[in-house]
Structures are given as C-alpha cells and as structure tokens.
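> pasting the sequence and the predicted coordinates here, then a few questions.
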Amino acid sequence: MMRAFYARDAAAEGIFLVGVRTTGIFCRPTCGARKPKPENIEFYVDASAALHDGFRPCKLCKPLNATPNIPSLVEQLRDAVEADPTGRITDKELSDRGIDPSTARRQFQRYYGMTFQAYTRARRMGLALREVGDGGTVTEAQFAQGFESASGFREAVKRLFGAAPRDAAKAGRLLYAERINTPLGRMLAVADDAGLHILDFVDRRGLERKLITLRQRLKVTVIPGTHPVLTAAASQISEYFAGRRVTFDLPLVPLGTEFENAAWRHLRSIPPGTTQSYSDMAAALGRPGASRAVGRANGMNFLSIIIPCHRVIAANGDLTGYGGGLWRKQWLLNHESAVVPPTGTSERISPKGTKR
C-alpha cells in the first residue's frame, strides 16, 4: 500500500484510503497532494474507519465522492456537517432547511454508502476519539497550531468526555480510555479501578450517548490514558481473536437496570460455541414471552464480546439485533464455533481448521 500510495497507482483506487496525521485529512491513493513522511501515514479499508479516527476528507482528491459530479443535496448536507462537525443536525432542522429527511437519508446512503446520521456521528466521534488515539502531547501541539479552531476538535472532546487532558487535574473522578485494534475494527475501552465500564466498536450506534450517560450518571470525566484494567482487556481481547481464549477474567462495571444486569449475567453463562434464542433467554430469566425486553436489554450492553450478546439469535436461527452489525455477529459466532472443541473431545480447532 505504501508503494502504491507513493506511486499514485490507479490500480489501488477503491482498495484503501490514506490518513495523514500531520494534516488530519484522509485521501485516495492517487491524491496529487505532496506526499507525507511514512511515519505520518495510516491506512484504512473504508471512509467510515478514517472518519472514526478523526480524519476529514481531503478537498483535493475528494475521497468520499463516488463520481465526479456529487449530487447537490449530498454536497449541501456534507458542507453543513463540516461547518460544525461537533454539532447535530436533526430531522427538524433538515425540514427547516427545506430538505426532506427521508430523501436526505436515501441520497446520502446511495452516494456515500452510509446514512447522513452515520456520517455526522462518525465526524463527532472521530474528532473526540482522535484524542484517545494520539495522546495529550500530540493534542496540545495540534491546539497550538490552530487545529482546535479549525475543526472544533477540543469542543468534540469536551462534549463527549467532559474535559481535555490538560483540564483533568480539576476534573474530580476520572475514567481512562484507550482504543484497541481488532480484526473487526477498532474498539473503545473505558475503565478505572472499579473495572471495565465500556468495551465496544467505535462505530457502534449509541456509543456516543452511552459515554455521555456514563459520565453524567457517575459524575466522572473520561480522559485518554493507560490503566491496568485497560491493559488486561487489550491483552485478553487479542487472545480471543487469536483463538487462544473464549472466556474473560476482567472486573466489569455494567451500568444498567435490575433487569438489564440480570440479562447480562445470564449472557455470560451461555457457553462459547453455542447460541440461545431470545425466547429461551426470557424463560431462563423468569419472564417467558418477554423476548422483546430481552432484546432491548441485550441492545443496551456496551461490553461487547465479554458480555456475549452475539450468542443470542432468533428462534428460527436468524441473526437479529446486534449493535455492532450483523456481519460482526456472524463472524464472532463462526470464530467461536471453530475455536471451541465439540462436546466430548479435547481437541481445539483453530479458525483456519488446524488442530491445536
């Protein structure tokens, strides 16, 4: 990818995108801008991943544009987001601008492959999560260079986490946040001495609201930083994806109602490599017929993989209701069924099918 990027190889178009840390933009492989140093480059499989890492699209090579002629409505919507990337544009505000929200969603989805709301959420989350990925030193340098006023970077951090690192001394109780790389995308982990509060994919719908609710309810500030619980979580998640682990030994601090907490405890009792229906789970919780309530409780779980809501499926075997995306749910189930040995055997089968 590095060779293709420096050669502006047209054959690489559509295969990857390039993020440039020093400018905060992401580009096509064929972008005509001056090439950055290799150590300042990140590669991404798609625009969503680059946006969630805090990069904005390059104005020169326009990596989001599917065709040279962008629809005027799509361009209008995107420009509105870039004017205030930390804000929210509601359906009412779209209507006030004379834009039909359903039309906006359809056109944006058709052109960019993501909904308008997903794009705005990615820009907000990305600006704040860049803080988590780069750390305080780089952040302070960006502020000094005027990056703050240009992008709303600091405002995004304050809205989501409560304070920037340089304000942490006066913030009171702190939770620490790190990003964890996985084969299914980056995850955000949040923890303190009490344990792990959040572990979920950065593009998970509702993660932004969960972070805000967490810090408001616990009266805490979330800052980028390391913590022994985060180190342990990263290690165990890495072992999980490598096929060396299917259960976890981490202190957890789930924040839910009495029923949600009961549902989450039950989820941890479902053996790896197996699944259970929503109706069976409801019956096990003493609420027969409450499949919808079980589904809602599972949907409020933000300790993904560790509290394995991906192991709950419809009674007919269909995959339904996974906040991280059904493709991830399918992958996790396939992975676990390949790693966990069949009942009554001592052999473990790796995801590639080789015995260990």
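Noted; the coordinates are in hand. Keep in mind the model is a prediction, meaning the values are calculated, not measured.
> from now on I want contacts and neighbour counts done on CA atoms only, so please keep to that.
Will do.
> quick one: contacts for Pro308?
Contact analysis of Pro308 by Cα atoms under 8 Å, 6 or more residues apart in numbering lists Leu267, Arg268, Ile270.
> and stretch 153-169, what's buried?
The neighbour-count criterion (16 or more other Cα atoms under 10 Å) identifies 153-165 as the buried residues of stretch 153-169.
> in helices, which of these appear?
Among the buried residues of stretch 153-169, the residues falling in helices (DSSP state H) are Phe153, Arg154, Glu155, Ala156, Val157, Lys158, Arg159, Leu160, Phe161.
> is the fifth one in contact with Arg123, as I believe?
No - assessed by Cα atoms under 8 Å, Val157 is found out of contact with Arg123, at 11.8 Å.
> what are the boundaries of the strands in the stretch 101-250 of the chain?
If DSSP state E, counting those that start in this stretch is used as the criterion, the strands of the stretch 101-250 of the chain fall at 174-180, 187-192, 195-201, 221-224.
> the ones you listed into JSON lines, with extra columns for distance to Ala293 and mean neighbour count?
Converted to JSON lines, those look like this (distance: least, Cα to Cα, whole Å; neighbours: other Cα atoms under 10 Å):
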{"stretch": "strand 174-180", "distance to Ala293": "30", "mean neighbour count": "23"}
{"stretch": "strand 187-192", "distance to Ala293": "26", "mean neighbour count": "23"}
{"stretch": "strand 195-201", "distance to Ala293": "21", "mean neighbour count": "23"}
{"stretch": "strand 221-224", "distance to Ala293": "30", "mean neighbour count": "26"}
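> please compare the first structure with the one that follows:
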Amino acid sequence: MKTTLPTIDEMYQALLDKDSHYEGVFVVGVRTTGIFCRPTCTARKPKQENVEFFSSAKDALANGYRACKVCRPMKQYEESPEWLVPLLKKVEDKPEKKWRDYELTEMGFSPSRVRRYFKKTHGITFQAYLRMNRINGAFLKIKEGQTVTQSAYEQGYDSLSGFSETFKNLAGFSPGKEGNMVTINRIPTPLGPMMVGVTDEGLCLLEFTNRKMLETQIDVLKKRMRCELVTGKHPMIDKVTNQLNEYFSGSRKDFDIPLVVSGTEFQQRVWSALLKIPYSITRSYKQQADIVGDVKAVRAVARANGENRIAIIIPCHRIIGSDGSIVGYGGGVHRKQWLLKHEFENQ
C-alpha cells in the first residue's frame, strides 16, 4: 500500500522543528550533499529548494542518496529484513569501510545472501553499492571544486594513490581530469523501476531494471561511448523523471529530451524512424522495414528494435506484428500492451 505523505511545507517545518512526531513518516534527501536524514536530525538544516521527501529510507536509497552519519536514518528502515538490520547499522557507522566477504562471514552474514538481497533491491551487488557510492561522493566533490586530495581522505581512503587507482578503475579516467562518465539512477514508474543513464549532453539509457538483456545493453553502451557508469544525481535525470511522470499521467505525448545514441548506421536509421511514429500510432515490423529502406529486412529491423537502449522515449513499443499481435518487447509483452493501451486511451 502506497503511503500518502504530508504536504511539503508541513514536512519541511517538521524538519526545522526536529519534530519527533514525524519519525517513521518521512525521510528527507538533501540534494546538495547527497545524503538523507530523519526528521529529527541535528545537522544544519538545508534550504527548502534543496530537499526532497520520501516515505521510506528504501525510496531514498533508490534515488541515489546515502544515509546520514549523524541521525542514522537506516535505523528506521523498517522494510529491511530483520537479519540484515545489524549489517546496515554497521554500514551506517562506517560508510567508508571496505567490507570483505570473510568479515561478513565472521559477523554471521552469508555473503551470497547479502549479495542477492542488494542485487534484487538495488540492482547491484553489496560491494558495488558501497564502492559506487564512495566514488560518486568523491566525484561530486571534485566537480564542486574540491581538490582530489580532500575528496580522497573524506571518502575514507588512506592514500591518494589508492583513491586515484580505484577511481580510475571505476570511472575510466583519473580524478580531476576530463573523462566520459554516465550518471545512473533508478526511476519509479507504474510499470516498475527503470534505470536511467545520462551525460551532460543528454539521455543515453532508459530501461526497466528487470529486463533480461539489461547487463548486455550496459556493456554495449560502455564500449560504444567509452564510458563508465556511476550512481548519483543529475539535472538531466530530473528532467527525464518529470517528463516520464507526465507521460504516465497522460498529460505528455511528446518528449523534448536530448538523446545520446550510438550504434551502427542501420540501427541509427531504425531508431530515427521509431522517433517519427506518432503517439498512439502503431506500425508493423514490415512497414518499419519499408520506411527504413529495405522491405526484406524485417528481422534486422526487429533486432535493431530490441537493441534500442532508450525505452518509451524511442518508442519501439509502437511496433507490432503484421497480424496486429503484440510481440517482441525487451521490457516484457505485458508492458508493451500496457503502454499501447495507455496511449490509445489518452490520445
């Protein structure tokens, strides 16, 4: 059951007042620091325009925030399984620590069980979750003008060389230097969470998190763009989120988000043709092949559709079988049916 939050003004006032009556009602994410807190946190209060509110710590985590070390909001993480709570507390206490499998075992945790939980809940392993958040925190600080040395020590690294090596292994370039990095996060939708990936230039990834080929799509993206992925916040993610929310509410039919797509010449032609299909209109694979320029290339068109890395916005869901059947969608046929029905009802 979805929790209805109080008004933003009411929650912000509760935050200013450190009102304990709101404990368990909401947590607050601070955009400028990337952390989330309890209503009673004693840390310095941010401006209202720099915060967003969530009904649970799980939602804050899914949106890229890290737990505050002052108020330790993960203590309120009631949705966590009981067996995991002690580990989450230890992670809150030492977010900079590298937790090894043997240490988890010594504490009575099964590394494989922890790994499965984080993969299912956050889409990444426990170790990747810790590593990406640490590196992302440092990357944001560097972008804000902090020196590499300051960032390294604030993120718990004992040496600058160790930090630089870890950063380069993850990001593909040395800290403080220009490089290709894609910021990723998760967006909740009526059809399930989606993974979004952006650069300063535009959107390059939008896929349902449980798509079978998601890992393959990410690998292809990394190779074609010569980039690495890091979790975090980005204005472009906010823009994608807002426009998707409008689409799902039925108030938006066209997107104006800049796209960063890389593929073969044929793939580019197929994707470009997809973008020209109007809202609520469908085409068959054969019609799409004809538009692309080769009526015999039906299978190739279907394959290129399946290799589309930007779902919904590049509307491959509008391609159907010649007999009108709804088939062939990477996010699942049930989602394709839902999207087409949604568009027909809101045209």
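That came through, no problem. This one's a predicted model, so the numbers in the text were calculated from it and none came from an experiment.
> what's the TM between chain one and chain two?
Here the superposed chains carry a TM-score of 0.55, computed using TM-score structural alignment, normalised by the length of structure 2; 309 aligned residues with a Cα RMSD of 6.1 Å.
> returning to that earlier point: turn the strands of the stretch 101-250 of structure 1 into CSV, including distance to Thr103 of structure 1.
Below are the strands of the stretch 101-250 of structure 1 laid out as CSV (distance: least, Cα to Cα, whole Å):
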stretch, distance to Thr103 of structure 1
strand 174-180, 35
strand 187-192, 32
strand 195-201, 28
strand 221-224, 37
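> quick one, which of these gets closest to Asp84 of structure 1.
Minimum separation from Asp84 of structure 1 across the strands of the stretch 101-250 of structure 1 (Cα to Cα) falls at strand 221-224, 22.8 Å.
> which residues are contacting that closest one?
Contacts with strand 221-224 of structure 1, where a contact means Cα under 8 Å, 6+ apart, come from 131-133, 135-136, 161-165, 168, 171-178, 190, 215.
> out of the strands of the stretch 101-250 of structure 1, which gets nearest to Met114 of structure 1?
Between Met114 of structure 1 and the strands of the stretch 101-250 of structure 1, the shortest gap by Cα to Cα is with strand 195-201, which sits at 16.5 Å.
> center of structure 1, which residue is that?
When structure 1 is reduced to its mean C-alpha position, the nearest residue by Cα atoms, centre = their mean turns out to be Val202, at 1.2 Å.
> is it true that it touches Arg186?
Yes - assessed by Cα under 8 Å, Val202 of structure 1 is found in contact with Arg186 at 6.1 Å.
> what's around the residue lying closest to Arg252 of structure 2 once chain neighbours are set aside, how many residues?
Closest residue in space to Arg252 of structure 2, ignoring its immediate chain neighbours: Glu246 at 5.2 Å, by Cα to Cα, 6 or more residues apart in numbering. Neighbour count of Glu246 of structure 2, defined by other Cα atoms under 10 Å: 15.
> for Asp219 of structure 2, same thing?
A count of nearby residues for Asp219 of structure 2, using other Cα under 10 Å, gives 12.
> and what of the one 4 residues further on?
For Lys223 of structure 2, the tally of surrounding residues (other Cα under 10 Å) stands at 11.
> and if you look at the one 3 residues further on?
Neighbourhood size, Arg226 of structure 2 [other Cα under 10 Å]: 12.
> contacting residues for it?
Applying Cα under 8 Å, 6+ apart, we find Arg226 of structure 2 in contact with Asn180.
> just the closest of the buried residues of stretch 153-169 of structure 1 to Glu42 of structure 1, please.
The shortest separation between Glu42 of structure 1 and any of those is 19.2 Å, and it belongs to Phe153 (by Cα to Cα).
> quick one: the closest one from Asp53 of structure 1, how far?
With distances taken as Cα to Cα, to the nearest Å, Phe153 of structure 1 is found 12 Å from Asp53 of structure 1.
> so for the two, which residues contact both of them?
Counting by Cα under 8 Å, 6+ apart, the common neighbours of Phe153 of structure 1 and Asp53 are Leu127.
> my read: Arg116 of structure 2 touches Thr125, true?
Yes - with contact defined as Cα under 8 Å, Arg116 of structure 2 and Thr125 form a contacting pair (7.3 Å).
> show me what counts as buried in the helix or strand hosting Gln287 of structure 2.
Secondary structure here is read from DSSP states H and E; on that basis Gln287 of structure 2 sits in helix 285-292. When neighbours are counted by 16+ other Cα under 10 Å, the buried residues of helix 285-292 of structure 2 are found to be Tyr285, Lys286, Gln287, Gln288, Ala289, Val292.
> for Leu51 of structure 1, see how far away the aligned residue in structure 1 for Lys45 of structure 2 is.
By TM-score structural alignment, Lys45 of structure 2 lines up with Pro36 in structure 1. Separation of Pro36 of structure 1 from Leu51 of structure 1 (Cα to Cα) stands at 19 Å.
> give the burial count for the closest residue to Asn298 of structure 1 other than its chain neighbours, as a bare number.
The shortest distance from Asn298 of structure 1 to any residue other than its chain neighbours is 5.8 Å, reached at Cys309 (Cα to Cα, 6+ apart). Number of residues near Cys309 of structure 1 (other Cα under 10 Å) recorded here: 29.
> and for Ser95 of structure 1?
11.
> what's the nearest residue to it if we skip its chain neighbours?
Closest residue to Ser95 of structure 1 in three dimensions, ignoring its sequence neighbours and counting by Cα to Cα, 6+ apart: Pro101, at 6.7 Å.
> contacts only, for Ala138 of structure 2.
If you count contacts by Cα under 8 Å, 6+ apart, then Ala138 of structure 2 has Ser151, Ala152, Glu154, Gln155 around it.
> counterpart of the residue nearest to Asn298 of structure 1 in structure 2?
Across the two structures, Cys309 of structure 1 finds its equivalent in Cys316 of structure 2, going by TM-score structural alignment.
> spit out the contact partners of that match.
For Cys316 of structure 2, the set of contacting residues under the criterion of Cα under 8 Å, 6+ apart consists of Leu274, Asn305, Gly306, Asn308, Tyr329.
> show me where the stretch 251-356 of structure 1 has strands.
Using DSSP E, counting those that start in this stretch, strands in the stretch 251-356 of structure 1 cover 276-277, 312-313.
> so which of the ones you listed is nearest Arg8 of structure 1?
With distances scored as Cα to Cα, the stretch of the strands of the stretch 251-356 of structure 1 nearest to Arg8 of structure 1 is strand 312-313 (45.3 Å).
> and the gap between the match of Cys309 of structure 1 and Arg283 of structure 2?
Taking Cα to Cα as the measure, Cys316 of structure 2 and Arg283 of structure 2 are separated by 10 Å.
> any figure for the gap between the closest residue to Ala302 of structure 2 other than its chain neighbours and Thr264 of structure 2?
In space, not counting the residues next to it along the chain, Ala302 of structure 2 is nearest to Tyr285; the distance is 6.6 Å by Cα to Cα, 6+ apart. Using Cα to Cα, one gets 19 Å for the distance from Tyr285 of structure 2 to Thr264 of structure 2.
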